[in-house]
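K.L.:
structure here, sequence nowhere to be found:
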C-alpha cells in the first residue's frame, strides 16, 4: 500500500501542476490559448480518465496490478512529453487526453486496497496522500513558472518518469482472488446497486461539476478579480490545501464514531458554497487566505464521509468494476465542468463561474438536508 501511495502522490502532484497551474497559466500567457480551449483540454483529460475507469476496473479484476498500472503510467508519460512540443491547441488537448488515459488505474487500485474496517478513517488517509500531491503540484508549479517554464516542464516529465519506474516494483499479481463472474452478471449486480444509489446521483454529478468549473478559471480569477499574483495565489492554495490535509484524518475518525454521514455532507457542502460566494465580493488578501482555509476545512468534512457512503454500494466481489463505475458516474461532472467554466468565463468573465459553482454546492447541501434521512448509510 505504501508503494501505491507513493505512486499516487507523484501522479497527482503532476496532475495538479498540469491542470491547475501549468495549463491555465502557461497555456494562456505563453501559448496564447483562450479560456475555452484550456477548459476543453482539461475536459479531455477527465473525459479519457473517466471513460476508461469502468474498463480499467474490469481489467483489474482479471490482470495483475503491475501490468495495468505500468501500462497506464507509460501512456501518461507520453502525454506529458507531448505537451512540451505542443504548438497548436489540438496538440495540447491530445496531450492532456493521453495523461488522463494513463492515470486512471492507480486511483482505482488504491480504492480497492481500502478494507471495510474503519473505512472512513482509511479513506481520510488515502485522501490525505491524494490531496498532498494534488495541492503541492500547483503550488510548486506556480513558483517555478515565475522562474522558468521550461524547467517546470522538465520537472513534470521527471516525476512522471519516476512514477512509471516505481510501478515496476508492484507485486505482479491480481488485486484479490475472486471467482470469475461473467461481465453480464456483474453488470446486473451493479445495476441493482445503481437503483439503490439513485438518491445519491445528484450529489455525485453536481459536486464534481461545480468543482471542475473552477479549474480553468481560478488563476485568472485570482489575478483579475482578487488582484493576487502567482506567488500569492500559491499561498491561497497552500492555505486551503493544508487545512484540507489537516482535517481529513480527524474528520474521517469522527465520521466513523458518529456513524451517520448526513450532517457532514450538509455542513460541508453548505459552508463550501457560502465561502466560495464570499470570494466574489473581492475581499482583501488576508481575508482570501482565511476563506481558503475555511474552504479546505469544509472539503475535509465532505470527502471521507462521502466515499465511505459510496463504498456501501460496491459489491464485495466486483471491487474493481464497482469503483470504476462509481468513478465514471462522478466523472460526468468532471468532464462537463471545465468546458462550462471556460465557455462561461469567455462570454461573461470569471466571477459568474464562481457564483454558479457556489450555487451548485449550496443546492447539494440543501438536497441532503431535505432527503438525507431517506438514504441508506446517512
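P.N.:
Structure's in. What do you need? Remember, it's a predicted structure, so these values are computed and weren't measured experimentally.

K.L.:
contacts and neighbour counts: CA atoms only from here.
P.N.:
OK.

K.L.:
mind listing what residue 57 touches?
P.N.:
When contacts are counted by CA atoms under 8 Å, 6 or more residues apart in numbering, residue 57 touches 105, 108, 319, 320, 321, 322, 323, 324, 325.

K.L.:
ok, residues contacting the helix or strand in which residue 11 is found?
P.N.:
According to DSSP states H and E, residue 11 maps onto helix 2-16. Contact with helix 2-16 is made by 103, 106-107, 110, 126, 129-138, 156, 159-160, 162-163, 166-167, 170, as judged by CA under 8 Å, 6+ apart.

K.L.:
one more structure, for comparison:
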C-alpha cells in the first residue's frame, strides 16, 4: 500500500497525525464560527450578528496577515510546539466563550486563536513537500489539502445541526473535539520539520514575485461572486439552492476523482501545461456563466470546472514544490498564503461594486479576465524564463 502513497514511509505516521490534528481544528473552527455562534451568541451572550461576524473577520485577518511569521515559527521553534499552541488557544477560546458577554472579549479570543493558527498551513505544506517521494511532490501537496478541507464542512454541518436545537450541547461537543485535538497535538510536541541539506547555489529571491499573481488571482476571481452566488443562480440561471448544491457537488467530486490522475501527470511530465491549462479552463467557465447558459450547458460547465481545478491544483502545487527555496520555506509559503487570503478578503467587495455599477454579469466577466490573464502570464513566463 505504501508504494502508492506520495509521501515517504518514514515519518508517515507522524504526518498523518498532524493532518488529522489540523483537520479537526478546521472542523472545530467552522463549527464554532458558522455552526455555533449564530445560535449561541444572540441567546446566551446577548451579542448580535454584527458582533459575531466581526469576530470571524478579525480571526481570519489575524491568521492570514501573520502566516509569514507563523511559517517561520513552525520551522524554527518546532511544528509540534506550534500545533500544540494552536490547539490550546482553540480550547481556551471555547472554554471562555460563555463568559464573552462583551463584544471586545469575543473579538480578543478570536484574534488570539487566529494568530495561533497562522502556523498550521505553512508548516503542514512545508512538511508535505519535505517528506514527499521524489517525483510525487504535486500529489503530496494536493492530497494533503484534500485530506484537511472536508473537515470544514463536517464541522459546519455537524455542529450546526446540534446548535439549532441545543446550543449549549453544541459548545460541549466542540470542547470535547478540541480536547481530543489538544491531546493529539501534545503527543506531537517534540516534532520538528526536517531541514534539508543546504543548497549550493543562492536562490534568486526576486523570483518570488512571479508567484504572487496566481496566489492572489486564484482566490480573488471566484471570491468576486462568492457572497451572491445564490442570487446569481436564482436570477440569472433559474437554479434553486438545492440544484446549485448538486451541481457544485458534481464538480467537486469530479475534481477529487481526477486528482490522482492529474497529479501523476504533473509529477511525471511537469506542471506547466496543468497550471496554464487549468487557469484557462476556469476562465472559460466564468465567461460562459455570464451569458445565461442552459441547464445542460451548466452541467458541461461544472464538468469543465472540475477538470480545470483538478489541473490547476497539482499544477500550482508542483510549481511551488519545485521552485520555492528550501531555506525558510514555511515562512515563504506563509507569505503566499497571506496573499491568497487578501484575494478572498477583497474579492467580495470588488464584486459588489462591479455588480452595483454594471450588473450581475460584471463580476463573472472580471473573474474570467483574471483567469485568462493569469493563464497568458504563466504561459509567457514559462516560455521566457528557465524554471525547475
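P.N.:
Arrived safely, thanks for sending. The structure presented is a predicted model; accordingly, all values stated were derived computationally and were not measured.

K.L.:
would you pull the TM-score for this pair?
P.N.:
In this superposition the chains share a TM-score of 0.75, using TM-score structural alignment, normalised by the length of structure 1; 361 aligned residues with a CA RMSD of 4.3 Å.

K.L.:
re the thing from before, return the subset of the contacts of helix 2-16 of structure 1 lying in helices.
P.N.:
Residues of the contacts of helix 2-16 of structure 1 located in helices (DSSP state H): 103, 106-107, 110, 126, 129-138, 156, 159-160, 162-163, 166.

K.L.:
tell me the residue in structure 2 aligned with residue 353 of structure 1.
P.N.:
By TM-score structural alignment, residue 353 of structure 1 lines up with residue 363 in structure 2.

K.L.:
just so I have it, where are all the helices in the stretch 101-250 of structure 2?
P.N.:
Secondary structure of the stretch 101-250 of structure 2 (DSSP state H, counting those that start in this stretch): helices at 103-117, 120-130, 137-148, 150-163, 167-186, 212-223, 229-236, 241-269.

K.L.:
contacting residues for residue 208 of structure 2?
P.N.:
Here residue 208 of structure 2 is in contact with residue 324 (CA under 8 Å, 6+ apart).

K.L.:
would you confirm that residue 386 of structure 2 belongs to a strand?
P.N.:
No - assessed with DSSP: H, G, I helix; E, B strand; the rest coil, residue 386 of structure 2 is coil; it does not lie in a strand.

K.L.:
residue contacts, it?
P.N.:
Not one residue lies near residue 386 of structure 2 by CA under 8 Å, 6+ apart.

K.L.:
state the distance from it to residue 380 of structure 2.
P.N.:
Look at residue 386 of structure 2 and residue 380 of structure 2: by CA to CA, to the nearest Å, they are 11 Å apart.

K.L.:
cool, residue 58 of structure 2 as well?
P.N.:
Distance, residue 58 of structure 2 to residue 380 of structure 2, using CA to CA: 38 Å.

K.L.:
between those two, which has more neighbouring residues?
P.N.:
Higher neighbour count among residue 58 of structure 2 and residue 380: residue 58, with 19 against 12, using other CA atoms under 10 Å.

K.L.:
what's the helix or strand for the more buried one?
P.N.:
Residue-wise, residue 58 of structure 2 maps onto helix 49-64 under DSSP H and E.

K.L.:
residue 51 of structure 2: neighbour count?
P.N.:
18.

K.L.:
tell me the contacts of it?
P.N.:
By CA under 8 Å, 6+ apart, the contact set of residue 51 of structure 2 is residue 103.

K.L.:
what do you get for residue 370 of structure 2?
P.N.:
Counting by CA under 8 Å, 6+ apart, residue 370 of structure 2 touches 217, 221, 283.

K.L.:
where's it relative to residue 217 of structure 2, distance?
P.N.:
For residue 370 of structure 2, the distance to residue 217 of structure 2 - CA to CA - is 6 Å.

K.L.:
can you check residue 51 of structure 2 too?
P.N.:
Using CA to CA, residue 51 of structure 2 is found at 30 Å from residue 217 of structure 2.

K.L.:
residue 151 of structure 2 - how many residues pack around it?
P.N.:
For residue 151 of structure 2, the neighbour count with other CA under 10 Å is 22.

K.L.:
now swap in residue 102 of structure 2 and tell me
P.N.:
Counted with other CA under 10 Å, residue 102 of structure 2 comes out at 12.

K.L.:
host element of the nearest residue to residue 271 of structure 2 once chain neighbours are set aside?
P.N.:
Closest residue in space to residue 271 of structure 2, ignoring its immediate chain neighbours: residue 315 at 4.5 Å, by CA to CA, 6 or more residues apart in numbering. According to DSSP H and E, residue 315 of structure 2 maps onto helix 295-323.
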